[in-house]
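[1] here you go, sequence then predicted model.
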Amino acid sequence: MNNPVDLLLVCQLGMGLFWILTYILIIKRGFQDKAYGMPMVAICANVSWEFIFAFIYPQNDLQQKITIIWFVLDIVILIQYLIYGRKEFKKYLSNKLFYACFFITLGISFLTILAITQEFNDYEGIYTAFFQNLMMSGLFISLLFWRGNLNGQSLSIAIFKMLGTLFASVAFFIYFRTSLITILSVATLLYDWIYIFFLCKFYSRRIKAR
């Protein structure tokens, strides 16, 4: 694999594959636990980004196909949130307020990502993708502690997400390195490790409680 293009392709396929597996495992765990597996803001940002860069500003042919697969899987995760999240927030929000919060957040996410893309000429969605990946890593940790249990989450989900981030980080570090992308990549990987650490703590606590 002497051709640098080959390494870039491997990173692109690795990123695509591990995030596809992450989404599939989130969906599987969500149906199993009857609980949504991705925080609302992360869902809204993901679906918005994937729609924009699959259909409005499509990337190269391979990446567009990967992005469309992500989009389809995230729609399922979105539906899980609307079904299971409504039940989880029933004591805090009325149905109308729950749906209003979700769709307002979805609309703001879409418009914000679109505006950043146009204002900073980021038509490959690089900066928005890395920012929202970092945000997602932090939100997974928050969801874990807010619930206080492993519903909708698992160690395999966290590991596959981290591996997807690692492939993306390596590709951009080698070929499109900037100080900001490097900081965002390192920070995301750090939060992914923290998330894995706390998941292990929760697993250990559950085993001891048996």
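    Structure's in. What do you need? Numbering: from 1, shown residues only.
[2] going by C-alpha atoms from here, please, whenever you check contacts or count neighbours.
    OK.
[3] residues near the closest residue to F53 other than its chain neighbours, how many?
    Taking CA to CA, 6 or more residues apart in numbering, and ignoring the residues beside it in sequence, F53 has Q59 as its nearest neighbour in space, at 6.5 Å. Burial of Q59 is recorded as 16 neighbouring residues (other CA atoms under 10 Å).
[4] here's the one I want to compare it with:
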Amino acid sequence: MGSQWINLTDYTVTQQVLFFADAIFWAVTYLLVIYYARKYKFFGIPVEAAVANIAWELMFSFFFTTELGDLFVWGIRLWLFTDVVMIYFHFKYGAKQVRVPLIKQFFHLASIIGFVFWCWIIYGFATEYGDPIGAGTGYILNIIMSTLFIFLFLAHPEQKALNFPIAFWKGFGTVFVGIGIYLGDTPSPFVIAVASITFMLDLFYMGLTLNREKVIAFIKKNKQDEQISETVLQG
């Protein structure tokens, strides 16, 4: 394995630059989520995906280590410091995303159970199939997160904590790893497929955030049409 800090034996300089760019973009994403959560009193990541994401970072900080080099191992561990703040805002404002009364009532417990379950799933997947840099499990979580971002925005289009800056940094940060793996000697068809679909979902989410007023107007019009239809049927 090349350098202790950066593995240039199994990965090229270009790949390492892409992986490093991914880490920077995700770090900015986390800082933006924290900033907008404080500003708008709304947690800007789908809560279902947030617990999975934190579980991934915990598992790849201490139970598994990426083979990219110690720089990335410690980089993931440093993310845990931002996770502490993220967890705080998750528990403080995350329940606002939930519309099912029973789940909302037990939101904290559901979050903890979800975190434990995702740790178990990630451990099982990485142990059975292998996940040398965490890309396999990472992209499974990312495609779920990108899908949930769209549904969350459509449910709360007025929430400004769901915005283009977060969508941009998250979307392009995620795609860098897919490109890096594609450029490798043995590219993973699974990771490339999931990375491509995830990026398409992220682009769609970016488009939604850039057209917030049109989305709100469309949703309002649909609700009005539904009310008119119900009135006609009842009459």
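    Looks like it came in fine. As the structure is a computational prediction, the values presented were derived from the model and not from experiment.
[5] work out the TM-score between the chains.
    Once superposed, the chains reach a TM-score of 0.88 (TM-score structural alignment, normalised by the length of the first structure), with 205 aligned residues with a CA RMSD of 2.3 Å.
[6] gap between the residue nearest to F53 of the first structure and T67 of the first structure?
    When CA to CA, to the nearest Å is applied, the distance between Q59 of the first structure and T67 of the first structure equals 9 Å.
[7] need the residues touching each of those two.
    Common neighbours of Q59 of the first structure and T67 are listed as F53 (criterion: CA atoms under 8 Å, 6 or more residues apart in numbering).
[8] need the helices for the first structure, in chain order.
    Assignment of helices within the first structure using DSSP state H yields the ranges 4-33, 40-51, 61-80, 86-88, 95-119, 126-147, 155-175, 179-209.
[9] buried stuff in the fourth one?
    When you say that, I think you mean helix 86-88 of the first structure. Judged by neighbour count using 16 or more other CA atoms under 10 Å, the buried positions of helix 86-88 of the first structure are 86-87.
[10] once aligned, what mean separation remains between it and the second structure?
    After superposition onto the second structure, the mean distance of helix 86-88 of the first structure to its aligned counterpart is 4.9 Å, using mean CA distance after the TM-score superposition for the first structure.
[11] quick one: contacts of that helix?
    For helix 86-88 of the first structure, the external contacting residues (CA under 8 Å, 6+ apart) are 35, 95, 98.
[12] closest one of those residues to L184 of the first structure?
    Set against L184 of the first structure, the nearest of those by CA to CA is A35 (29.1 Å).
[13] give me the distance between whatever residue of the second structure lines up with the closest one and G171 of the second structure.
    Under the alignment defined by TM-score structural alignment, A35 of the first structure corresponds to F42 in the second structure. Counting by CA to CA, the gap between F42 of the second structure and G171 of the second structure amounts to 20 Å.
[14] likewise for Y129 of the second structure?
    Applying CA to CA, the value for Y129 of the second structure to G171 of the second structure is 26 Å.
[15] next, count neighbours for G138 of the second structure.
    21.
[16] same check, this time on A21 of the second structure
    With other CA under 10 Å as criterion, A21 of the second structure counts 17.
[17] just checking, it touches F176?
    Yes. Under the criterion of CA atoms under 8 Å, A21 of the second structure makes contact with F176 at 7.0 Å.
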